[in-house]
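Participant: predicted model, plus sequence, below.
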Amino acid sequence: MSATAHDPLAAHDVPAAPHSHDTPDNPLARERAHLASSRAALRAMREDAQSLNIEDVTANWVNAAVLARQIDERIKALADLSDTPLFFGRLDYLHAPGVEQAEGAEGELFYIGRRHVHDADGDPMVIDWRAPVSQPFYRASKKDPMDIALRRRFGYTGGELTAYEDEHLSDPAEAAATSKLLQQEIERPRVGPMRDIVATIQPEQDEIVRSGLGGTVCVQGGPGTGKTAVGLHRVAYLLYAHRERLARTGTLVIGPNRSFLHYIEQVLPALGELTVQQATVDDLVAHVEVRGTDDARAAVIKGDARLAEVLRRALYSHVTMPTEQVLVVRGSRRWRVAAYELEEIVRELLARDIRYGAAREALPQRIAHAVLVQMERAGEAPDDRVQNAVARNSAVKAAVKSLWPQVDPAKLVLRLLTDEAFLAEHAAGLLDEDEQRAILWAKPVRSVKSAKWSAADAVLVDEAADLIQRTSSLGHVVVDEAQDLSPMQYRAVGRRCTTGSATVLGDLAQGTTPWATRSWEEALGHLGKADGVIEELTAGFRVPTDVITYASRLLPHIAPGLTPVASVRENPGFFEVRPAEGTDEVVAACAELLRNEGSTGLIAADARIPALAQALTAAGIGFLAPGEETTRETRLTLVPASLAKGLEYDYVVLDEPQAVVDGEPDERTGLRRLYVALTRAVSGLIVTHTAALPAHLAG
């Protein structure tokens, strides 16, 4: 489509401010007409998919089932969400992209949206935001217009197109200005789960989103920098650019807890991506039932990467060198494999450094091959069937059972944690005596099922399982809030993408576990992606200036040297610290904020949650738990500080900061937890306190 033929704006001087009025001569009417036509085209595309008849296409029922599932996913992906804009921008190119044209030739016009829409003739009406032709929408600037004459942004209210705003990038006379619609979209109040940011992706975010599948990217981003959204949009982009490959290998998003996953679960479906798995690290390593807990010291030691070598030593201690020959009887003939030959076979398998289970499966075939060599020397002509029969011979089986016995990963870990001598033998030179005593269980355990496994124990079992049998690898894994993973948890995640890549998202200042990440270089090493690229996002789009400035007072104490987030929002929001006598003032602050549009979170130390819940109930104010979806009727969420990470609310009441700090095992962790709690607000924050505020917050 050329700008001249289809766009009357090409001949008009359009001001830079948003337009919201509509007259017969105003371009807004034409844009609304294009929106209506695009929605009709999308409905037609969906109806076409629904009408497909595959009865005469597939050769068998398996292919039919696969094709039917693919069609069903296609139909779901083509759903038109009434409250989600079909397109949010427009690009007017000076020239046709990728085509050399004579001077004076007209360019093309493209509408940029969440998915591709075409008309009955196959001509595009909306271009997917991930397509190369859409990239200038995010990256073009006055300095580098990328052949764009005009970039138009659209404003919506309840799914209706109500405004537009233009930037004439190729006009040197027009000064660059901050987009009002962009600011409004970033700051728009929210109710319900996390939204996509596809209309507001910034250039530095877009570079990360569109980075290639082959490399691992680690994103350090402070509160409000959009790192979670960047990670999710990177998944959507990779699925667009490498769909066939990732359809085979799979993608996975890993979050810190179920509440967080529920909060983000609608982002990818809104972008038309329905096949991405979501899980926590605990879900990945669920080989045993977790019913116990560790103290902080034991958890730190169990999460240390040294335990990987302890487990390896303990596992391979089961391999023994032969002292006797193997005698194989076949008919009237007897074939002997001497002990020294068996030892050579065992040592060769150990030297290959393959998985314990794979080596065990190879051992009978190696012994059988030694027998076949003797048969050939004796003039026989054995084939593969003979070798397989020899490998199944009872004498060979007995030898394998003795030399390379089966090992159950859970039983191996259980023995390490309950057998003092066994642990001491295999932890020698790795863990000192105090560290060994710290992880030993105090009471004997009868069986794997009766054991009270901790979350850290389950990770050890996963490590042992991988030593025995290789874990299946996915094409791409995203891990969010990664700063809270232990080295052993990083290894567990890394096992899921050994042949793929990863996107690691986190903030070192928000690490609140005793084993929190000290540096991203170290984390990438544990992940098995030491060559990963580390990117830093420092522009804050979600947290008000006064709030992030106040919270950043903690940075010198919790993450020295980390670059503070700089808020780029035009709306400063509001921030207030209020002394309180008790819970009445806290409830009053919540009631005050609920008069505003959007969501409100009441964040408090975990120990104070029951009292606050009682006070809210007594005041007749309904509230939700983290992860429950807010509604127009119930917009207040009562959030324990331990679950606040990764969540956002338009308004936040933070109760008793010192109690948040005191609720953690040490001050540094407590201050990091407080930093997280302080930075959950998008539009406004009220801090209430009865006790003195932490001295680190003093101006």
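Facilitator: Yep, it's here.
Participant: please count neighbours and contacts with C-alpha atoms only from this point.
Facilitator: Noted.
Participant: show me what the longest helix anywhere in the chain packs onto, helices and strands only.
Facilitator: In terms of residue count, the longest helix belonging to the chain (DSSP state H) is helix 27-50. Helix 27-50 is packed against helix 61-77, strand 117-118, strand 160-167, with contacts defined by 3 or more CA pairs under 8 Å, 6 or more residues apart in numbering; DSSP states H and E.
Participant: a markdown table for the ones you listed, including mean neighbour count?
Facilitator: Formatted as a markdown table, the helices and strands packed on helix 27-50 follow (neighbours: other CA atoms under 10 Å):
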| stretch | mean neighbour count |
| --- | --- |
| helix 61-77 | 14 |
| strand 117-118 | 20 |
| strand 160-167 | 20 |
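Participant: looking at these, which is nearest to Arg496?
Facilitator: helix 61-77 (24.9 Å; CA to CA).
Participant: adding another structure so you can compare the two:
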Amino acid sequence: MAIDAQEREQETKRVQSVRSRMKERIAELRETVDERRSEVTEIGRSFWDDISVNADNADDIIETAASMAQQEHVLQGQKRSFQVAQDALYKLLRVVDAPYFARIDFKELGEQAREEIYIGLTSFIDPKTDEMLVYDWRAPIAALFYDYPLGPATYRTPEMDVSGELELKRQYIIKYGELQDVFDTGLSIGDEMLQRMLSRSADEKMSSIVTTIQREQNQIIRDDQHKVLVVQGAAGSGKTSVALQRIAYLLYKYRTTLSADNMILFSPNSLFSDYVSRVLPELGEATMQQTTFQDYLTFKLSDLGLQLEDPYDQLEFILTGTTGDPAYEMRMQSIRYKTSEAFLHIMEAYGEQLKTSGLAFVDFAVGSKVLITGAELSERFYGKASILALGERMEQLSEWVLERLDQVQADAEKRFFRKLMREPKYMGAEPELKKMARARAHRAIAPLKERAQKLAFVDVLSLYKSMFASQELLPQISRQLGETLPAAWPALAAYTGEALEQGILRYEDATPLVYLKGLVEGQLRVGTIRYCLVDEAQDYSPFHYAYLRKLFPRARFTLLGDWNQGIFAHANAGDTGAFSSISELMQEAETTTIRLVKSYRSTREITEFASAILPGGEPVEPFARSGPPPRLTQAADEDELHRRIAAAVQARLDGGAGSVAVICKTERETARAHAALKPLLPSLARINKDTLHYEAGVMILPAYLAKGLEFDAVILYNAGAAVYAEARERKLLYTACTRPLHELDIFYLGELSPFLAGS
């Protein structure tokens, strides 16, 4: 609801007043930053001038060290002061052109006057009057804006709940320092504001995510009661936005005890990481640790010299394979079993067995001379019973090896010295020869010490291979656990062993191998991580979940996904218990699941069209934003297909689309289509799994890389029955059709996919 002219004039004057005070503060901060920078530079330049270095005796050395420590303390203090001023300056520069986006008027119970609360990306206090001109969107009282309509309302502070009456809710559109529009609304977020925000391009929409938070999204953002929070969100429901807002909220609320280094976000791919990395700074927080699960596995296995398969190569195999083909069916069995909770139990039992026997130790040798044999290590490790965990015992063994190597190095130094003394060409002072001997001994033994420190004296890869090479090991363990091995276990074991002998580690074997490595080496826990967020959580297997719980024992987990888009072979999408089983896998009773059913990304026409592809899937409720219906176009042959697609892309660009994506089924199809379309669309960029940066424009990519991304317009390359017909391809087609904000064009050769028959 629009406001009258007089109120609008008052609001316009307030915007200018707040901006004027912000500009004054910015000028003051610029001076402070310049002063602090000069002070830091001067202290650094004169660091040694202010220190009297004296090493004549022990007391002088202690005095010199104390002087250095004092000077370093002064320098670090000035650096911190400089950083605080610089951060404050950056925050104000970021919001000065749009200082706030909302206002609420709240009258606390028992009070006569109502308080006007203006809400923005960051708080701002008038330095002259100490008046709070703008409240941070993460402040407790700001939750009223997101959670309540007009009427009775309550917000929670660390000390108590505060109740009262919410008398006004107002929203602003301020751009380039000018008040462009203002609305009053009785809803959580006015539909008029949402319509405006959602009609923008993809890049603009991500930059305004705080202004359109819905009540159910705010519940997720501010949840600090549950140790495992599972979010089932329909495509376009704001899962990614919610994840980033949750990070920013937690860093704000627990700013004295929590830093970005205590949080980690697992993204689906590097392209997606780049896409979201620009948003956190806009929310006023430092970028947290981001990685993909593949990058983590690569890091943990880098010392084993294996060729690690990429998850997208695994998916490419699945999507291009033929059902019924023996090699294809064997691979599918391998994936399903090794990503299961049953296989995790096997691995745990194997770890217990290794406490008493079975570890394969590697010799420590220099050239052909063996210094410590594997048999000695085995005797030392298994020589007496121990109740300690494998990792703790390995640490003890490492210390023993290092002591042995210290002695070996000392003996080698003596031998080298005697040899140098006998060599005429090394005639010189005794201290010089001792220094040479020490250096030579160090060069010989240092690599062995590094191995010992890294616990690299157990052949973990051989241990994993033995699980499949032995005809009795896993059958025996499975019988003890009451588990059942796959019916084709002998063939599956041989299939795995052959790949490992060739130095190939398939993706389904990577996490079990990392887990075994952690069990043996005792490096299974990262205690510094307090919050772990997993995006596209439907792509993680039961084994992944259980492993993450063990890896981050102190962490609270936020798992965001859409089980309608579970396209990997191990995904539980659509299965009964896809959510309830997570609490068991994570071994955490304090688990809750929140469903986001409303989709804000696409128009109603596109959302309803895509939902029909999965008639039995998770419910999806479209937002009331209309646009042109999806267009289906049949082409007679590939030449006509490419001409029509090129024309459609150009039409979308002419219509104002900033990002247009041509989506194919697989990487193989993407490569062929790119080669054919490039002459017709010179600006067409090909996106693959190695692409690191996301840029708007015209691009072509496989559907599985489009997950988590959105585009102004989408062109589906070929939705014919020859491409999308098998059950495993239904969710991939759904994923592709849920990427556009405004327009969807579907082309096909031959018959249309049966999944689109109802369209």
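Facilitator: That came through, no problem. What you are looking at is a predicted structure, and each value in this text was computed from that prediction instead of being measured.
Participant: which stretches in the stretch 151-300 of the second structure count as helices?
Facilitator: 191-198, 202-207, 215-221, 239-253, 270-277, 279-282, 293-300 (DSSP state H, counting those that start in this stretch).
Participant: okay, the fourth one sits on what stretch of the first structure?
Facilitator: Okay, so that is helix 239-253 of the second structure. On the basis of TM-score structural alignment, helix 239-253 of the second structure is assigned to residues 227-241 in the first structure.
Participant: how far away from the center of its chain is that stretch?
Facilitator: 9 Å (CA atoms, centre = their mean, to the nearest Å).
Participant: and that stretch, how far from the second structure on average?
Facilitator: Superposing on the second structure places stretch 227-241 of the first structure at an average distance of 1.1 Å from its equivalents, by mean CA distance after the TM-score superposition for the first structure.
Participant: surely Gln436 of the first structure is within a helix?
Facilitator: Yes: with DSSP: H, G, I helix; E, B strand; the rest coil as the criterion, Gln436 of the first structure is located in a helix.
Participant: and it, how far from Lys411 of the first structure?
Facilitator: Per CA to CA, to the nearest Å, Gln436 of the first structure is found 18 Å from Lys411 of the first structure.
Participant: the two: which is more packed in?
Facilitator: With neighbours defined as other CA atoms under 10 Å, Gln436 of the first structure and Lys411 compare such that Gln436 has more, 20 against 14.
Participant: what's the distance between the more buried one and Ala299 of the first structure?
Facilitator: Counting by CA to CA, the gap from Gln436 of the first structure to Ala299 of the first structure is 12 Å.
Participant: same question for Glu165 of the first structure.
Facilitator: From Glu165 of the first structure to Ala299 of the first structure the distance is 54 Å (CA to CA).
Participant: residue contacts, Leu308 of the second structure?
Facilitator: Thr298, Ile504, Leu505, Arg506, Tyr507, Ala510 (CA atoms under 8 Å, 6 or more residues apart in numbering).
Participant: so which of those are in helices?
Facilitator: Of these, the ones assigned to helices by DSSP H are Thr298, Tyr507, Ala510.
Participant: so what corresponds to the last one in the first structure?
Facilitator: Same thing as Ala510 of the second structure. So Ala510 of the second structure corresponds to Ala458, using TM-score structural alignment.
Participant: how about Gln217 of the second structure?
Facilitator: By TM-score structural alignment, Gln217 of the second structure lines up with Gln205.
Participant: surely its match and Val230 touch.
Facilitator: Yes: applying CA atoms under 8 Å, one finds Gln205 of the first structure in contact with Val230, separated by 6.3 Å.
Participant: how many other residues sit next to the spatially closest residue to Ala659 of the first structure that is not a sequence neighbour?
Facilitator: Closest residue to Ala659 of the first structure apart from its sequence neighbours, by CA to CA, 6 or more residues apart in numbering: Ala605 at 5.8 Å. Ala605 of the first structure has 24 neighbours, counted by other CA under 10 Å.
Participant: looking for the alignment partner of Ala605 of the first structure in the second structure.
Facilitator: So Ala605 of the first structure corresponds to Lys665, using TM-score structural alignment.
Participant: its match: what's it in contact with?
Facilitator: Pro702, Ala703, Tyr704, Val723, Leu732, Leu733.
Participant: residues in contact with Ser642 of the first structure?
Facilitator: By CA under 8 Å, 6+ apart, the neighbours of Ser642 of the first structure are Ala605, Asp606, Arg673.
Participant: which member of those residues is positioned nearest Ser141 of the first structure?
Facilitator: Arg673 (38.6 Å).
Participant: longest strand anywhere in the second structure?
Facilitator: Criterion DSSP state E: the longest strand present in the second structure is strand 161-175.
Participant: helix 191-198 and that one, what's the angle between them?
Facilitator: 50 degrees (axes from the mean of the first three to the mean of the last three CA atoms, to 10 degrees).
Participant: returning to what we had before: give me the number of residues near the match of Gln217 of the second structure?
Facilitator: Neighbour tally, Gln205 of the first structure, other CA under 10 Å: 25.
Participant: I'd like the distance between it and Arg680 of the first structure.
Facilitator: Taken as CA to CA, the span from Gln205 of the first structure to Arg680 of the first structure is 20 Å.
Participant: now swap in Leu67 of the first structure and tell me
Facilitator: Distance from Leu67 of the first structure to Arg680 of the first structure, counting by CA to CA: 44 Å.
Participant: how about Gln266 of the first structure?
Facilitator: Using CA to CA, one gets 20 Å for the distance from Gln266 of the first structure to Arg680 of the first structure.
Participant: what's the residue lying closest to Gly522 of the second structure once chain neighbours are set aside in contact with, if anything?
Facilitator: Once flanking residues are discounted, Gly522 of the second structure sits nearest to Gly391: 3.3 Å by CA to CA, 6+ apart. By CA under 8 Å, 6+ apart, the contact set of Gly391 of the second structure is Gly518, Leu519, Val520, Glu521, Gly522, Gln523.
Participant: now for these: which two are most distant?
Facilitator: Of all the pairs that these form, the one spanning the most space (CA to CA) is Val520 and Gln523, at 8.1 Å.
Participant: ok, the two, which is more surrounded?
Facilitator: Val520 (26 against 15).
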